[in-house]
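In: fold the following, please.
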Amino acid sequence: MIVIMRKYFITGLLILVPLAITLWVLNLIVSTMDQSLLLLPARWQPQVLFGFSIPGLGTILTLVIIFLTGLATQNFIGNKVVALWEGLLRRIPIFNTIYSSVKQVSDTLFSSSGNAFRKALLVQYPRHGSWTIAFQTGAPGGDVRNHLHGEYVSVYVPTTPNPTSGFFLMMPAADVIELDMSVDEALKYIVSMGVVTPEYFEKTHIIDPKKSSSDAL
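Out: Have a look, this model is predicted:
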């Protein structure tokens, strides 16, 4: 009887825990984005207009602001305004250092022409013979490049189950293996601590229809 109850309890956990975590993350995101309502004048606040708050309204406002900002910078005048604004921010002590670093990282990550987090890699870490999944973030630069002989790549090795923390390594290109795996699949593999394995297809088992038909002739 105890074994059966334990089985049902674990089954319930497997169903409800992912749902609860998903709802918690969504609630965190929505509540954070709802803070954009504070930008509105007091008389335009939902509590004043409707007499009650509307969850998610700030999220819509945030998305609209992001879209309009991107739209406004797609012309000559918008680019000039952004350039002047960034030039002003770079003149502010301390703020300049933080803003410039974050701006450079965001430009690298979200640029469609960049290679940051575009490839999932298999690397040996933390010692030879132990393998883990990493992401290619680019190539070493600056004076670091002068001290590295041969071809190197910059990789990010995330921790599990929290991939937002990890280690930055510069490894020989010959020591990394590029995986036939999307970044999303690799992240799921890492977050699940190896439980959720991506689909795998033996390349040697793939049959070319044209080749097989020619062999048959």
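In: going forward, measure contacts and count neighbours with C-alpha atoms only.
Out: Will do.
In: surely Ala134 forms part of a helix?
Out: No. If the criterion is DSSP: H, G, I helix; E, B strand; the rest coil, then Ala134 is strand and not within a helix.
In: and it, what does it touch?
Out: 120-123, 155-158 (C-alpha atoms under 8 Å, 6 or more residues apart in numbering).
In: of these, grab the buried ones for ChimeraX.
Out: Filtering the contacts of Ala134 down to the buried ones (16 or more other C-alpha atoms under 10 Å) takes a single ChimeraX command:
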select :120,121,122,123,155,156,157,158
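In: so where do the helices sit in the protein?
Out: 2-33, 46-49, 57-72, 76-89, 95-110, 183-191, 209-216 (DSSP state H).
In: mind checking these for the one nearest to Ala173?
Out: helix 183-191 (18.9 Å; C-alpha to C-alpha).
In: what residues does that closest one touch?
Out: 117-120, 133, 135, 158-163, 195-198.
In: quick check: the farthest pair among those?
Out: Once C-alpha to C-alpha is applied, these give Arg118 and Val195 as the farthest pair, at 22.8 Å.
In: the residue nearest to Gly150 when sequence neighbours are not counted: neighbouring residues, count only.
Out: Spatial nearest neighbour of Gly150, excluding adjacent residues (C-alpha to C-alpha, 6 or more residues apart in numbering): Pro172 at 7.3 Å. Using other C-alpha atoms under 10 Å, the number of residues around Pro172 comes to 14.
In: the one 10 residues further on now?
Out: Ser182: 13 surrounding residues under other C-alpha under 10 Å.
In: give the contact list for the spatially most central residue of the chain.
Out: Nearest residue to the geometric centre of the chain (C-alpha atoms, centre = their mean): Phe117, 7.6 Å. The neighbourhood of Phe117, defined by C-alpha under 8 Å, 6+ apart, consists of 109, 135-137, 183.
In: what about 6 Å?
Out: Counting by C-alpha atoms under 6 Å, 6 or more residues apart in numbering, Phe117 touches 135-137.
In: what's the closest of the residues you listed to Asn75?
Out: Thr137 (30.2 Å).
In: quick one: which of the contacts of Phe117 has the most company?
Out: Neighbour max across the contacts of Phe117 (other C-alpha under 10 Å) = Phe135, 25 neighbours.
In: which residue is the nearest non-sequential neighbour of that residue?
Out: Ala120 (4.8 Å).
In: ok, the one you found to Pro158 distance?
Out: Ala120 sits 11 Å away from Pro158, going by C-alpha to C-alpha, to the nearest Å.
In: kindly report the same for Ser100.
Out: In terms of C-alpha to C-alpha, Ser100 sits 24 Å off from Pro158.
In: one more, for comparison:
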Amino acid sequence: MTSVLLWLRRRFIAGFFVMVPLVVSVAALVWIFQFLDGLVAPLYERWTGQQIPGLGLITTVAFVLLVGVVGMNVFGRQLLQRLDKYLLRLPVFRTVYAPVKQLLAAFNPDNEYGFKRMALVEDPRRGFILGFLTREFMVDRGRGLEQLVAVYVPTNHLYLGDVFIYPRERVSFPQLSVEEGIRIFLTGGMALPERLTSSSAISEPRAFRDTRRTKK
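Out: Below is the predicted model of the structure:
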């Protein structure tokens, strides 16, 4: 009986953490749809003289695609950056907007300043540590350039955690996407595959490559 309850408990928790991001995403899309539909539905009805089901959904999809297209070209990126500056000047708005944007940007693998990939660190004191690679950089302490990496390790929440700095040679990179890593942390490790391949191969920073060429 205890094993059955334990099995049910684990499956329920796993299902709960899988459903939470799905529900939040759907709720956000529904809110955007209702907001845009409330704006454009009266206009469509005035132009056509009748209510046409589905136009609100089409408008929402078109609006999201348009924002994506604008945000991916140079002019649109500059326009959005300027809009960000104006929004961040609003005292009340920036307290909510800035943290949410930074959090979403961090978990976006296409973002230049977001998490790059998953990292697996062998720490002699703590064992193996799984986290998100955030940055590669060089340090010169008088003994030549040292290649280091910054790894973000979440604690009880994805947006709360610690940043650890490790030598590059102690870090390997498992074949896991950032999305899979998020799922692993949300499920308390239950989403880890039974077999995991980890490689130490990663592109070296340009400064480190240039230094090696100079020495040769």
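In: just the TM-score for the two chains, thanks.
Out: The TM-score (TM-score structural alignment, normalised by the length of the second structure) is 0.55; 183 aligned residues with a C-alpha RMSD of 4.7 Å.
In: quick one, which of Arg118 and Val195 of the first structure is more surrounded?
Out: Remark: of Arg118 of the first structure and Val195, Arg118 carries more neighbours, 15 against 10, as counted by other C-alpha under 10 Å.
In: that one -> the second structure?
Out: Aligning on TM-score structural alignment places Arg118 of the first structure opposite Lys116 in the second structure.
In: quick one, what contacts its match?
Out: 109, 133-134.
In: ditto for Pro154 of the second structure
Out: Counting by C-alpha under 6 Å, 6+ apart, Pro154 of the second structure has contacts 160-161.
In: need the counterpart of it in the first structure.
Out: Pro154 of the second structure maps onto Pro158 in the first structure, by TM-score structural alignment.
In: any idea how far that match lies from Leu187 of the first structure?
Out: Taking C-alpha to C-alpha, one finds Pro158 of the first structure at 9 Å from Leu187 of the first structure.
In: same question, Pro172 of the first structure
Out: 23 Å.
In: and if you look at Gly141 of the first structure?
Out: Taking C-alpha to C-alpha, one finds Gly141 of the first structure at 26 Å from Leu187 of the first structure.
In: for Ala42 of the first structure, same thing?
Out: 42 Å.
In: more neighbours, the two?
Out: More crowded of Ala42 of the first structure and Leu187, by other C-alpha under 10 Å: Leu187, with 21 against 12.
In: gap between that one and Gly87 of the first structure?
Out: 37 Å.
In: what's the answer for Val183 of the first structure, then?
Out: Applying C-alpha to C-alpha to Val183 of the first structure and Gly87 of the first structure gives a distance of 35 Å.
In: which one's more surrounded, the two?
Out: Val183 (17 against 12).
In: look up how far Ile133 of the first structure lies from the more buried one.
Out: For Val183 of the first structure, the distance to Ile133 of the first structure - C-alpha to C-alpha - is 10 Å.
In: repeat for Thr160 of the first structure
Out: On the measure of C-alpha to C-alpha, Thr160 of the first structure and Ile133 of the first structure end up 11 Å apart.
In: and those two? Which one has more around it.
Out: Counting neighbours by other C-alpha under 10 Å for Thr160 of the first structure and for Ile133 shows that Ile133 has the greater number, 23 against 16.
In: neighbours around Thr155 of the second structure, how many?
Out: 11.
In: the residue lying closest to it once chain neighbours are set aside: neighbouring residues, count only.
Out: Once flanking residues are discounted, Thr155 of the second structure sits nearest to Gly161: 4.8 Å by C-alpha to C-alpha, 6+ apart. Gly161 of the second structure is flanked by 13 other residues according to other C-alpha under 10 Å.
In: cool, Gly181 of the second structure as well?
Out: The number of residues near Gly181 of the second structure, taken as other C-alpha under 10 Å, comes to 20.
In: and it, how far from Leu192 of the second structure?
Out: 9 Å.
In: equivalent analysis for Glu180 of the second structure, please.
Out: 8 Å.
In: got it, and Gly161 of the second structure?
Out: Taking C-alpha to C-alpha, one finds Gly161 of the second structure at 20 Å from Leu192 of the second structure.
In: check Arg141 of the second structure too.
Out: 38 Å.
In: Glu45 of the second structure now?
Out: Taking C-alpha to C-alpha, one finds Glu45 of the second structure at 51 Å from Leu192 of the second structure.
In: okay, those two: which has more neighbours?
Out: The residue with more neighbours, out of Glu45 of the second structure and Leu192, is Leu192; 15 against 12, by other C-alpha under 10 Å.
In: now the more buried one: closest residue in space that isn't a chain neighbour?
Out: Ile184 (5.9 Å).
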